[in-house]
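J.: this one's sequence-less:
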């Protein structure tokens, strides 16, 4: 096991350096710049402020931020409880910038990129339970306003897991799920006027995390139903190659300067429905054991397991899946631990300096 440093008791949202990062802890937002400085309360509601002091309620009611990106040296976006928040931590100004559709608490990822004029843009795909098979849309940020730029027709997909930007060719790759017919990898041009399915119809095309490396889309599958793999998709021929089996489905990952980092998830058998799904401790067939595994992969170093920690005792569906949530930064590996026995509610760091 590598040497592990406990970076902070809390969830790091944006990491600039070991001497500068923004994090969430018990309903508060903080800036670390050598000292731990309170920025502001995330919660305006007194009842939620009280609940957010306790880990079990933060997990039960999904009170913690999920996705976050850096806009610049003083400003970040993050998602939480049905909104996108804009935080200027230099001026200590927190604003609700965008509200998600009813029934949606957060996308799995926010994707940022530069357009042809060099302007920073952010997009996300709608992620919600969608039991009725409704339309699913993609939104784009212009300034601090959000606009719908593409919509999948009703019954096409359940939801969007992630959108990967190919900066060399100015394309987007969209990951969708969850059933076989809904699972796929779609290719979109820069303005989303052309969106086409390039691979789909099986669980092997169900993914939440990927990165483009050497003209290949390297992605990890995300299925509780069958064996999971790290896959290489050739972006010229669209042929796939199985790089390796992995220990479970993958929701969260990040890219550093020289590798990708991702974590398997301990989650229930999705064949179990209703209230039983929330309280069961039965794993899905694709979840090989009760541990979450943190992997790294690069062309030179190949695939390796960095760390594994067992899921805690709480029911997985009700109190969130057991997993690491990696954060992108240089060559260091930084990850927040959710629902695991060790380093609970803590951001850890290892590798690099």
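T.: Sure, I can see it. Here the structure is a predicted model, which means the values were calculated and not measured. Residues are numbered from 1 along each chain as shown.
J.: When you work out contacts or count neighbours from here on, use the C-alpha atoms and nothing else.
T.: Fine.
J.: what are the ranges of the helices in the stretch 51-200 of the chain?
T.: Secondary structure of the stretch 51-200 of the chain (DSSP state H, counting those that start in this stretch): helices at 55-60.
J.: Isn't residue 151 up against residue 137?
T.: Yes. Between residue 151 and residue 137 there is a contact under C-alpha atoms under 8 Å: 4.1 Å.
J.: Which of those two has more residues huddled nearby?
T.: Neighbours per residue (other C-alpha atoms under 10 Å) separate residue 151 from residue 137, with residue 137 holding more: 18 against 15.
J.: here's the one I want to compare it with:
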């Protein structure tokens, strides 16, 4: 049975990691465990549970700045800022439903470790674009700080960007300062039905290239509820501005048919479903997250359909393909070959059983020079290899 280390302070966390480094004892790093089924399985005798390292240190709504500890539940953070009429603009997805777990169990530290984002990434960026400052512990058992608590600061190397998305393999976040933004007054979604994938992505790309200031652009070949395809374009801002930009899209995309409109509540529900990939929840089929050039996604999907039964959701104007393998096989070789033949990109295996995640490269294999650079970075931050060993790459 795994031994659980549960620090309550930054010093206790540092001491636990320093002990692990001294004893050459690897640790699996978890918050509330909502993402343990992501990445390669980690085999360790000890778990470092950060769920007690929680709470808000500083929240200054007028300054749009929030400092909090890594174990703070993400759902509590979202409610806190929503009560002040603000939001996390990177719109972090909740992997719980997709992985067959309870929704709302993620922590801000887990979101940082995986660089979470949602449909608004095409406009607002991902988590790493919103981190101002970071306090963390390296695999050496040393506490370090980077950045600060103001929107504009330059303090040497941008360590938060390096650690954000490293899946807890370089350091353990203790606390972070992030910027928040005012929540938009109004939201509307422009809806076109019945378009093919090629037409849908074409319409999305036209909208993205327009003056409409699109904050969400997705195409669902089977719709959200298994009906006709839906091409969805989100507009946010002041009510009059949203109405004006909606009319701009009506004119620009008139050749694709008459649009429907979803206003604030219905629009919010729709984009939540897209953010959390809810059409693929309640299943056990392997799911891939594939990043491609937006215009290349229809060709990539078409290539796969020549030999596979797949279900897809196209987000980020086609640049993000959520792919479900309906026959229950992972098809990693076929997927990465099709990706290479249609312009390249990155494929990450998101949902699969443990045996598959051991045998298949979960993350896109890196070219040798980049892999060597990643190894040197790991050696600098975690020379004993005690932090989430093998989570991203076997033996690292």
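T.: Great, that's in hand. Computed from a prediction, not measured in an experiment: that's the story for all the values here.
J.: Superposed, what's their TM-score?
T.: The TM-score (TM-score structural alignment, normalised by the length of structure 1) is 0.32; 181 aligned residues with a C-alpha RMSD of 6.5 Å.
J.: From residue 57 of structure 2, how far off is the nearest residue in space to residue 138 of structure 2 that is not next to it in sequence?
T.: Excluding the flanking residues, the one nearest residue 138 of structure 2 by C-alpha to C-alpha, 6 or more residues apart in numbering is residue 171, at 4.4 Å. Residue 171 of structure 2 sits 21 Å away from residue 57 of structure 2, going by C-alpha to C-alpha, to the nearest Å.
J.: Residue 374 of structure 2 too?
T.: Distance from residue 374 of structure 2 to residue 57 of structure 2, by C-alpha to C-alpha: 33 Å.
J.: Residue 133 of structure 2 too?
T.: Here the criterion is C-alpha to C-alpha. By it, residue 133 of structure 2 lies 13 Å from residue 57 of structure 2.
J.: Could you tell me which residues touch both of those two?
T.: By C-alpha atoms under 8 Å, 6 or more residues apart in numbering, residue 133 of structure 2 and residue 57 have no common neighbours.
J.: Among those two, which residue is more densely surrounded?
T.: The residue with more neighbours, out of residue 133 of structure 2 and residue 57, is residue 133; 24 against 12, by other C-alpha under 10 Å.
J.: Just to be sure, the more buried one is in a strand?
T.: Yes. Judged by DSSP: H, G, I helix; E, B strand; the rest coil, residue 133 of structure 2 forms part of a strand.
J.: Verify the contact between it and residue 173 for me.
T.: No. Using C-alpha under 8 Å, residue 133 of structure 2 is not in contact with residue 173; the gap is 10.7 Å.
J.: Would you mind listing the buried residues in the strand or helix carrying residue 369 of structure 2?
T.: Under the criterion of DSSP states H and E, residue 369 of structure 2 resides in helix 368-381. Counting neighbours by 16 or more other C-alpha atoms under 10 Å, one finds that the buried residues in helix 368-381 of structure 2 are 378, 381.
J.: Against residue 113 of structure 2, how distant is residue 248 of structure 2?
T.: Between residue 248 of structure 2 and residue 113 of structure 2 the computed distance is 39 Å (C-alpha to C-alpha).
J.: Ok, residue 220 of structure 2 next?
T.: Separation of residue 220 of structure 2 from residue 113 of structure 2 (C-alpha to C-alpha): 29 Å.
J.: Give the burial count for the nearest residue to residue 347 of structure 1 once chain neighbours are set aside, as a bare number.
T.: Nearest residue to residue 347 of structure 1, sequence neighbours excluded (C-alpha to C-alpha, 6+ apart): residue 336, at 4.2 Å. Neighbours of residue 336 of structure 1 under the rule other C-alpha under 10 Å: 23.
J.: same for the helix or strand where residue 300 of structure 2 lies, what does it pack against?
T.: If you go by DSSP H and E, residue 300 of structure 2 is part of helix 297-305. Using 3 or more C-alpha pairs under 8 Å, 6 or more residues apart in numbering; DSSP states H and E, the elements in contact with helix 297-305 of structure 2 are helix 197-208, helix 332-341.
J.: got TSV for these, with mean neighbour count and distance to residue 301 of structure 2 too?
T.: Output for those, formatted as TSV (neighbours: other C-alpha atoms under 10 Å; distance: least, C-alpha to C-alpha, whole Å):
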stretch	mean neighbour count	distance to residue 301 of structure 2
helix 197-208	21	9
helix 332-341	16	9
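J.: Quick one: those as a markdown table, columns for distance to residue 261 of structure 2 too.
T.: As requested, these are exported to a markdown table (distance: least, C-alpha to C-alpha, whole Å):
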| stretch | distance to residue 261 of structure 2 |
| --- | --- |
| helix 197-208 | 15 |
| helix 332-341 | 34 |
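J.: Between those, which one is closest to residue 65 of structure 2.
T.: Closest approach to residue 65 of structure 2 among these (C-alpha to C-alpha): helix 197-208, 29.1 Å.
J.: The closest one vs helix 297-305, what angle?
T.: Following axes from the mean of the first three to the mean of the last three C-alpha atoms, to 10 degrees, one obtains 160 degrees for the angle between helix 197-208 of structure 2 and helix 297-305.
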